[in-house]
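**Q** Only the shape, not the letters, is given here:
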């Protein structure tokens, strides 16, 4: 069966450092007609389960642990039996939302996930959050970047656990070397490509100082 990428937008709130904001999140589902993984279970577990359409869910992958990217993960895991996976450096953020539980497994740099015969490689890309990761699927010419890279620039670094020079290093060293035609599937907003974003690196660095 042919692997495909399904896209769902869910709405809710993001809370950190005493503030709360309304947000729309991209939820990505990678798989075929029989199995799938979910990247960033945001806000609405029922909607995500409905989008799965009865497929076996192999994993719930968290690109990072800001609450808007994980707030539906435990409920989706309970409904499907799928493990929740997170990089261990984001456990302090995770525990702000779920102090009494931990994810089911760890994402590590260079590790791989396979679904529907397609391999996704974990790239540790700290900066927006200490344990932020991207998932690179060369067979799909796609990289799922969470909040590390958006159309038009890097993710925000103005709040706790974030660091602008680190996110720039992550984007430059881990992402901009991917093929320019690689589609960047973001945590919020529209998709872009590596080729469209790479020329702006110098501008981002100047803007951040």
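**A** Everything's here; your move. Here the structure is a predicted model, which means the values were calculated and not measured.
**Q** okay, CA-based contacts and neighbour counts for the rest of this
**A** Will do.
**Q** Not counting the helix or strand where residue 197 lies itself, show me its contacts.
**A** Assessed by DSSP states H and E, residue 197 sits inside helix 194-197. Counting by CA atoms under 8 Å, 6 or more residues apart in numbering, helix 194-197 makes contact with 151, 152, 153, 175, 176, 178, 179, 180, 181, 182, 183, 184, all of which sit outside it.
**Q** For that helix, buried residues please.
**A** Buried residues in helix 194-197, counted by 16 or more other CA atoms under 10 Å: 194, 195, 197.
**Q** Show me which of those is closest to residue 118.
**A** Residue 118 lies nearest to residue 194 out of those, by CA to CA, at 20.5 Å.
**Q** Could you report the distance from the closest one to residue 11?
**A** Residue 194 sits 26 Å away from residue 11, going by CA to CA, to the nearest Å.
**Q** right, and the helix or strand after the helix holding residue 197?
**A** Using DSSP H and E, the helix or strand that follows helix 194-197 in sequence is helix 201-207.
**Q** I'd say residue 106 and residue 83 touch.
**A** No: the criterion here is CA atoms under 8 Å, and residue 106 misses it with residue 83 at 10.0 Å.
**Q** quick one on the thing from earlier: neighbour-wise, which of the contacts of helix 194-197 leads?
**A** Taking other CA atoms under 10 Å as the neighbour criterion, residue 184 ranks highest of those with 26 neighbours.
**Q** circling back: could you list which of the contacts of helix 194-197 belong to strands?
**A** The strands, defined by DSSP state E, take in 153, 183, 184 from these.
**Q** from the residues you listed, which is closest to residue 111?
**A** Using CA to CA, residue 184 comes nearest to residue 111 of the ones in strands among the contacts of helix 194-197, at 19.6 Å.
**Q** Presented hereafter is structure B, for comparison with structure A:
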């Protein structure tokens, strides 16, 4: 069976810089009936493991290391044996949530992750966090953007480890160059497309989104 995208929403909290907020997170599962990759193991390892089922989980990919995107990753890894993958620039954030458990392997820009006969390419897109990445799957016409790009604009850059000019550079140079019909599967909220977001880049810059 061909590779497909499955979607799960989990709920919990996001904490940084002394504040805590309730959040709903998108968890994305890419695979077929045999194997899968989880993108952002947020909040509920049991629910994610149920969604994966008896498939072989080949990787738990972290788009970045804010706690709401990684809090369930170690437990999901323990349940499934899958490695946790993170860009090394986000290790300081990771250690705030999991000081005693390191990721299993590093993500690097341009790296390919194979699952169910397709390849997802890692795009390093810093700005929301130093080690933020997106995953591009041309065979699925899909981009998994984490918190780098949302329906309506860039991810937040008002807290520690974030930088607005950098996220704008990442979006302009790495994401808006993708085909317009690429569907953007975000870390929170609704999906969008590259074509829907591209015309608004200058607006975001002008208002310092």
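**A** Structure's in. What do you need? Keep in mind it's a predicted model, so treat the numbers as computed, not measured.
**Q** Comparing residue 106 and residue 83 of structure 1, which shows the higher neighbour count?
**A** Legend: neighbour count by other CA under 10 Å for residue 106 of structure 1 and residue 83, higher for residue 83 (20 against 16).
**Q** hmm, back to that, from the ones in strands among the contacts of helix 194-197 of structure 1, pick the one nearest residue 33 of structure 1.
**A** Among these, and counting by CA to CA, the member closest to residue 33 of structure 1 is residue 183, at 22.5 Å.
**Q** residues contacting the closest one?
**A** Per CA under 8 Å, 6+ apart, neighbours of residue 183 of structure 1: 141, 142, 143, 191, 192, 193, 194.
**Q** Report how many residues lie close to the first one.
**A** In this case it means residue 141 of structure 1. Residues lying near residue 141 of structure 1 (other CA under 10 Å) number 15.
**Q** how close does the closest residue to it other than its chain neighbours sit to residue 74 of structure 1?
**A** Nearest non-adjacent residue to residue 141 of structure 1, counting by CA to CA, 6 or more residues apart in numbering: residue 182, 4.8 Å away. Distance of residue 182 of structure 1 to residue 74 of structure 1, computed by CA to CA: 31 Å.
**Q** what do you get for residue 189 of structure 1?
**A** Counting by CA to CA, the gap from residue 189 of structure 1 to residue 74 of structure 1 is 24 Å.
**Q** Looking at those two, which is more packed in?
**A** Comparing residue 189 of structure 1 with residue 74 by other CA under 10 Å, the one with more neighbours is residue 74, at 22 against 13.
**Q** which residues in structure 2 form helices?
**A** For structure 2, the helices defined by DSSP state H cover 45-52, 67-70, 73-80, 91-97, 164-170, 194-197, 201-207.
**Q** and these, which is most packed in?
**A** Highest mean neighbour count of these: helix 67-70, a mean of 25 (counted as mean count of other CA atoms under 10 Å).
**Q** That one: average distance to aligned residues in structure 1?
**A** Aligned to structure 1 and superposed, helix 67-70 of structure 2 gives a mean residue distance of 0.1 Å (mean CA distance after the TM-score superposition for structure 1).
**Q** Mind listing residues that contact that helix?
**A** Contact with helix 67-70 of structure 2 is made by 12-15, 23, 25, 40-43, 62-64, 93-94, 96-97, as judged by CA under 8 Å, 6+ apart.
**Q** what range in structure 1 does that helix sit on?
**A** Mapped onto structure 1 using TM-score structural alignment, helix 67-70 of structure 2 covers residues 67-70.
**Q** To what extent is the closest residue in space to residue 137 of structure 2 that isn't next to it in sequence buried, counted in neighbours?
**A** Distances taken as CA to CA, 6+ apart put residue 120 closest to residue 137 of structure 2, at 4.6 Å, once the chain neighbours are dropped. By other CA under 10 Å, 23 other residues sit near residue 120 of structure 2.
**Q** Same question for the one 3 residues further on.
**A** Neighbours of residue 123 of structure 2 under the rule other CA under 10 Å: 24.
**Q** correct me, but it touches residue 136?
**A** Yes: counting by CA under 8 Å, residue 123 of structure 2 sits close enough to residue 136 to count as a contact (7.3 Å).
**Q** rewinding a little: of the helices of structure 2, give the one that comes closest to residue 116 of structure 2.
**A** Closest among those, using CA to CA: helix 45-52, at 13.5 Å.
**Q** Report the angle between that closest one and helix 73-80.
**A** Computed by axes from the mean of the first three to the mean of the last three CA atoms, to 10 degrees, the angle separating helix 45-52 of structure 2 from helix 73-80 equals 50 degrees.
**Q** What is helix 45-52 of structure 2 packed up against?
**A** Other elements packing on helix 45-52 of structure 2 under the criterion 3 or more CA pairs under 8 Å, 6 or more residues apart in numbering; DSSP states H and E are helix 73-80.
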